[in-house]
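Visitor: Sequence and predicted structure below; questions after.
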Amino acid sequence: MAQSIRDDDGVSNVSGNRHLQEVVEQAIGHDPTRRRLMKAGLGAASLPFLGMLSGCLGGGDDPVEQMLGFQGIPAATGDSVLVPAGYVATAFLPWGEPINASAPAWKPDASNTAAEQELQVGDNHDGIEFFGFNAAGNGFGNRSDEGLLVFNHEYINPEYFYAPGSDSENWLLPFTLEKARKGQAGHGVTIAHIRRRADGMWEHVKTSPYNRRIHGNTPVSIQGPAAGHPLMRTAADPAGTMVLGTLNNCGSGRTPWGTYLTCEENFNGYFGWNGDRTPTALERRYGITKDGFGYLWHTVDPRFDVNANPNEPNRFGWVVEIDPFDPNARPVKRTALGRFKHENAAVSIGPDGRVVVYMGCDERNEYIYKFVSSGKFDAANPTSAANRRLLEQGTLYVARFDAGPVAGDRMGTGVWIPLLPSTVGVDGKPLRENPNFAAPTDAEVLALIMIKTRQAADAVGATMMDRPEWITVNPKNPGNVYVTLTNNNRRGTTPASSNNPDGSSSAGSARPPVDEANPRTNNLWGHIVRWTEAGNDPAATTFTWDIFVLAGQPSITGERAPSSNINANNLFNSPDGLMFDGFGRLWIQTDGSFSNTGDYAGMGNNQMLAADPVTKEIRRFLVGPSGCEVTGVTWTPDRKTMFVNIQHPGELGSHPNRPKNPDGSTWSDNQIARDPTRFSQWPTQGVRPRSATVVIRRVDGGVIGG
């Protein structure tokens, strides 16, 4: 996902583990047929495995519904949301919208206070889920006309979020505790009661008791193996069981018992330190630096100064479970799911009832994980207390992708490695003997594994990936799972390492570049990998895998060639958000370059596409406004309303249309902050850009996509 102030462009993994690209090279390098297949772009006709899938992906509730029943739209570079003919898209619940009838109105000059922002919708909407009411309208159910829309807020864009201060050179200065508190209030989660009107439009029920904001200073419980560990304790919380807030919430997930999962991603960027400090190995592995992402919170709020509170960063980087139907329920950080830069949480139920949660760590050269519960889901009593405790205990696994040979189209096999005290790492020793995890008892070792999940995955030889982002499970076949690998410009440059006695890593020789048979030397455009669990059981410990699509430019041949299902009509880069609808369509959202030039020519603004998992056909469904990311998607149960989030419209970055000064230089963020409508005015003309949810429906009232 995108990140404010500066891109989270670092690499924290110096473990020396294999990268997926090396596995791809091994898988295809020894087989001339597979080598030709990759050069040709993984054409659908060449993949026998798709014949097996066709029996799982057809059908649906409507016998006339088509997999891709809309005309794809062209790329665009304007400042609006575009959808196919026969559809309408309406902005809804933008940043600053009062959360209830008594909350203060949003001020177009961005002068709202921190206390006011706590009662308003947060900024930079991301993961989103619709929870329909039951028939009585007082709890979790399957209604499509009324329910709770729950969405999280990844970060803020300070150039739009704050009214300029008195310093002419830097709009953020003077930076105060009040500004930090307002920024913290712009994060977290929004729960909004909504209902569909007779005309098909949706409204926010502002008098509802369900409306709620959870933000950076909301009390949140800490539960699971890491709760109470010394590394989780602070002076403000000596028990290590309660933290203030949830930050940098990226993708999301939903459970079958009616709760919302929000995922803490680039939490490291909010921390820094005043004075001198030598970062610890743990801080280095999680990217904690002196100045963070430049938010300046640590300069005015001691909670974010690592010198003052060295354990506070350990209390972030978790999956947080929220009960949207209980306004008094405290959110819970589920430490059994591990600590890393969580993108989303895709929930599946195995044949034996165990709950599986798939998760990616969104940084270059990081890993893919899954959690398998110890207990089993009781489908007869979905909202039972027992079900609501299923994420408390289980086993966390990390993926190792291996090369073939595999029968048919599969490029390789894979293993889910359990992260347990007894797990044997690449050095042939159990984790409990590793300096990072040595502790008197297995319970203490397990707590350390959860807090230092990245180091545990390093130690057992997990496969490095190209920024694992959203993961989604095929509803027609729960053993079939897809992940977006958004891009990676650091392949071939990450140093190898050796483990020092203190658990730190020391750089070794540079990793060699991939050779000409590798499909991507520099993964500018990203791709999507899918795997099938053994026996189609989400809880299985082995799998087979292949590449579903390589994004890119069809005019480019050789090792950089995209898949054959990419053409001039559906160009895209940097797949990020990923979700199946109930019919089995795969929806792909992008968060990449919107320069529309060079390697990205013809791709336009960030967008959302739909794919047929059987034929691999891909069509563009939506184009977002200038400077945005398209992220997060959910539906009403009848699939006649789609909710999509538009994040950070007007974020300039390196956009070629960034305003220019008379001397030819591009505008600074300081200038944008003082003229906030200069680049984007979405969704309201004449007003600074605001992240918002887009409500999409068909004019004829039909299902979305069909």
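Guide: Structure received.
Visitor: Could you use CA atoms for every contact and neighbour count after this?
Guide: OK.
Visitor: Report how many residues lie close to residue 601.
Guide: As a burial measure, residue 601 scores 15 neighbours (other CA atoms under 10 Å).
Visitor: three-state assignment of the closest residue to residue 545 other than its chain neighbours?
Guide: Of all residues not flanking residue 545 in the chain, residue 531 sits nearest, at 4.1 Å (CA to CA, 6 or more residues apart in numbering). Assigned with DSSP: H, G, I helix; E, B strand; the rest coil, residue 531 falls in the strand class.
Visitor: who touches residue 531 in this structure?
Guide: Neighbour list for residue 531: 480, 481, 482, 543, 544, 545, 546 [criterion: CA atoms under 8 Å, 6 or more residues apart in numbering].
Visitor: Check residue 381 too.
Guide: By CA under 8 Å, 6+ apart, no residues touch residue 381.
Visitor: before we move on, the earlier item: and which of the contacts of residue 531 is nearest to residue 648?
Guide: Nearest to residue 648 among the contacts of residue 531: residue 482, at 25.9 Å, using CA to CA.
Visitor: That closest one: how many residues sit nearby?
Guide: Neighbours around residue 482, by other CA under 10 Å: 23.
Visitor: Next one for the comparison:
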Amino acid sequence: MSAPAPERSPAPTPQRTVLPLLRTHQGGRSAMTCKFKCDDACSKPVPNETDNSYFGDLVSSLASRRNVLKGGGLAAAVVGLGAFAGTGAAAAAPAAAPAGTPATAPKGSKSPFGFTPIQPQPAGTDKVVVPEGFVWSTIISWGDPIISGAPEFDFEKQSAKAQEGQFGYNNDYTVLIPGPDANRGTLVCNNEYTNDDLMFRGYTGSAGLTNEQLRISMAAHGMSVVAVRRRNPRDQWRHVRIDRVNRRVTATTPFQVDGPAAGHTLLKTSADTSGRRVLGTFGNCSGGVTPWGTVLSGEENFNGYFSAATAPADQADAYKRYGLTGSKGRGWERVDQRFDAVQEPNEVNRFGWVVELDPSDPSSTPVKHTAMGRLKHEGANVTIAPDGRVVAYMGDDERFDYLYKFVSHGKYQKGDSRKARQNNLSLLSSGDLYVAKFTGDGFEDGISDGTGYWLPLVVDDTSYVAGMSVAEVLVWTRLAADKVGPTKMDRPEDVEPNLVNGRTYVVCTNNSSRQPSQIDEANPRANNKHGHIIELVPSRGDDTTTTFTWKIVLIAGDPNDPTTYFNGYDRSEVSPISCPDNVAFDHEGNMWIATDGNALGACDGMYLYPLSGPHKGHLQQFLSVPAYSECCGPLVTWDQKTVLAAVQHPGETEGASPAAPASQFPYQGDGQPRPSVIQIRQR
């Protein structure tokens, strides 16, 4: 087991000079983040050039049409935070916001959730901030060894072989799976992308990287699986350095391809003439856990990894629609020809899928599910319908792209028998695929809501898209969806079913490209810098139905802005929030929100957002992550005693480098920022 990580209280951390946030792109992301994370997508033309209709200029003033209701008294008891609620945590008024903070939490406001909300921290503040009465500590960081024989991390002596046995870079989706007892579990993380500028000294571009450095980058991508333990439920989690479940999945790990498109010509390459075996995964953003114990991971910004100077004539439209045209790649083609799209034009089609990994079996081969469609998957999370079929909701994380739903043909079987497990492991291999169309009902009721319909793409192994086969619909899902007229959304990222209330929540992070003539009731704000969240209610409570109702439950931003909306709660009582990215739910159904790219001039963080009861809409900030990092995760552990967060890309801002780091997180004294998974517990 690893040595205990020190616990840290919210006491001020000694400050150091940090680099200014020189330039931002969509939301509040730095230009450096945009470069390495998404191939600078927001500075390029929108890939969706279809003229699918908008629902009209339905909004003149959201504020004048909303009935803003004040929530119940703060003394009311709310059970929602489980072990954190009603625990007597310090209730002193928070300290005054630091100078320069553009939006602040209500002064003196006390949360009914067992903690006092923290104040927003100005961008560049290099410390983790948690509420009074809570402490944080690190579970695991980039480079920590998790495989037998892997060396201790040494920034100056990195190697591809070492990285293959060490925790990966830029942890995003994070889940803690219960073990055989309450004090053991398995931590699974996506390692989304690398920042070569911060990983290697003297970076001048991918052309200047050595072949070994390119292989290090490839090995730092993918997923990490690691055992964790604690002494008792009050103790902190620690990662286990060597355990049978520990595993790294990288850009070179073999994957099986299944589903209707497996073996199709579009998936065949010179190295894999079968079209059924792919090496690697990368761009893994969010994900989910299945009822049968596997982990799903979404391959998102895969397009920036290929050198695509020209597109093959028969795939020119698809290359353009997926943002591949003209991509310069990351230099990986120098050590692996498959990343040269001119030489291997079909290799690009082997990424952009939902991946399924069995964390309990390190010898198992992970699977890419073609039945779930190919797009820039933020992630996937499943729920079980009344008839036993599995339903997965998925967002395509791009400006003006779509929301999707997959419904399995097979039915879930309870139990852990061999027969049940074999059945459940096949559920995502065959099913129906839909894309969403939203219709608003006007603002006479004072809120953004309406009805919706799931437009069929593939149903009963039949293509519902004219001129496209089933395999073509699944490989070129964006092109197929364009033809049936779904609603263009504001970067639909995480889409999570809430198993407590039976509703699903669609997180639209932002879209500053939306013009006034393009707004509709489901995307009601032009120049949407701060994002919003939509609640979906399936007809008859059955997720397999093709109709639903919907309502916007959060329009993010500075609460002083009258166009913001907090599900009817008094805006003067809530914390400011910008760019919601990922969400999770505790055992009472309360939503926890992590942000990416705060456009209010503050650090990203984590927030508690009740969805029912007298405090419905009472948003409270719980965590602020350090300088120029993104808050990923989030996760409330199964026993409700710990909150986990993945701190991604700390110190990632223009001008930062190993010689001039913009963050020291996780403050281990080694001089360089390291993406890490942290835990927050009551003192």
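Guide: Received, thanks. In this text, all values refer to a predicted model and were calculated from it rather than measured experimentally.
Visitor: which residues of structure 2 fall in helices?
Guide: In structure 2, the helices defined using DSSP state H lie at 31-38, 62-65, 160-163, 196-199, 211-220, 316-321, 418-424, 470-475, 477-484.
Visitor: just these: most buried one?
Guide: Neighbour counts (mean count of other CA atoms under 10 Å) averaged over each of those peak at helix 470-475, with a mean of 24.
Visitor: Show the buried residues in the contacts of residue 531 of structure 1.
Guide: By neighbour count, with 16 or more other CA atoms under 10 Å, these hold 480, 481, 482, 543, 544, 545, 546 as buried.
Visitor: what sits against the spatially closest residue to the fourth one that is not a sequence neighbour?
Guide: Excluding its sequence neighbours, the residue lying closest to residue 543 of structure 1 (CA to CA, 6+ apart) is residue 533, at 4.4 Å. Under the criterion of CA under 8 Å, 6+ apart, the neighbours of residue 533 of structure 1 are 479, 480, 539, 540, 541, 542, 543, 544.
Visitor: Just give me the match in structure 1 for residue 544 of structure 2.
Guide: In structure 1, the residue paired with residue 544 of structure 2 according to TM-score structural alignment is residue 539.
Visitor: same check, this time on residue 139 of structure 2
Guide: Counting by TM-score structural alignment, residue 139 of structure 2 corresponds to residue 92 in structure 1.
Visitor: so what's that match closest to, chain neighbours aside?
Guide: Of all residues not flanking residue 92 of structure 1 in the chain, residue 693 sits nearest, at 5.1 Å (CA to CA, 6+ apart).
Visitor: does the one you found really touch residue 94, like I thought?
Guide: Yes: if you go by CA atoms under 8 Å, residue 693 of structure 1 and residue 94 touch, sitting 6.5 Å apart.
Visitor: Which one of the buried ones among the contacts of residue 531 of structure 1 is nearest to residue 266 of structure 1?
Guide: Nearest to residue 266 of structure 1 among those is residue 482, at 22.3 Å by CA to CA.
Visitor: which ones are touching the alignment partner in structure 2 of the closest one?
Guide: Correspondence of residue 482 of structure 1 to structure 2, assessed by TM-score structural alignment: residue 505. Applying CA under 8 Å, 6+ apart, we find residue 505 of structure 2 in contact with 495, 496, 497, 498, 533, 534, 535, 536.
Visitor: As a markdown table, those with distance to residue 623 of structure 2 would be great.
Guide: Output for the contacts of residue 505 of structure 2, formatted as a markdown table (distance: CA to CA, whole Å):
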| residue | distance to residue 623 of structure 2 |
| --- | --- |
| 495 | 22 |
| 496 | 21 |
| 497 | 23 |
| 498 | 22 |
| 533 | 20 |
| 534 | 23 |
| 535 | 24 |
| 536 | 27 |
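Visitor: Next, count neighbours for residue 134 of structure 1.
Guide: Residue 134 of structure 1: 15 surrounding residues under other CA under 10 Å.
Visitor: er, residue 264 of structure 2 I mean
Guide: Neighbour tally, residue 264 of structure 2, other CA under 10 Å: 15.
Visitor: The residue lying closest to residue 46 of structure 2 once chain neighbours are set aside and residue 326 of structure 2, how far apart?
Guide: Ranked by CA to CA, 6+ apart and with sequence neighbours excluded, the top spatial neighbour of residue 46 of structure 2 is residue 399, at 6.7 Å. Separation of residue 399 of structure 2 from residue 326 of structure 2 (CA to CA, to the nearest Å): 19 Å.
Visitor: Who has more neighbours out of the two?
Guide: Neighbours were counted for residue 399 of structure 2 and for residue 326 using other CA under 10 Å; residue 399 has more, 24 against 15.
Visitor: from what I can see that one touches residue 508, true?
Guide: No: the criterion here is CA under 8 Å, and residue 399 of structure 2 misses it with residue 508 at 9.5 Å.
Visitor: Which residues are in contact with each of these two?
Guide: Common neighbours of residue 399 of structure 2 and residue 508 (CA under 8 Å, 6+ apart) are 489, 490, 491.
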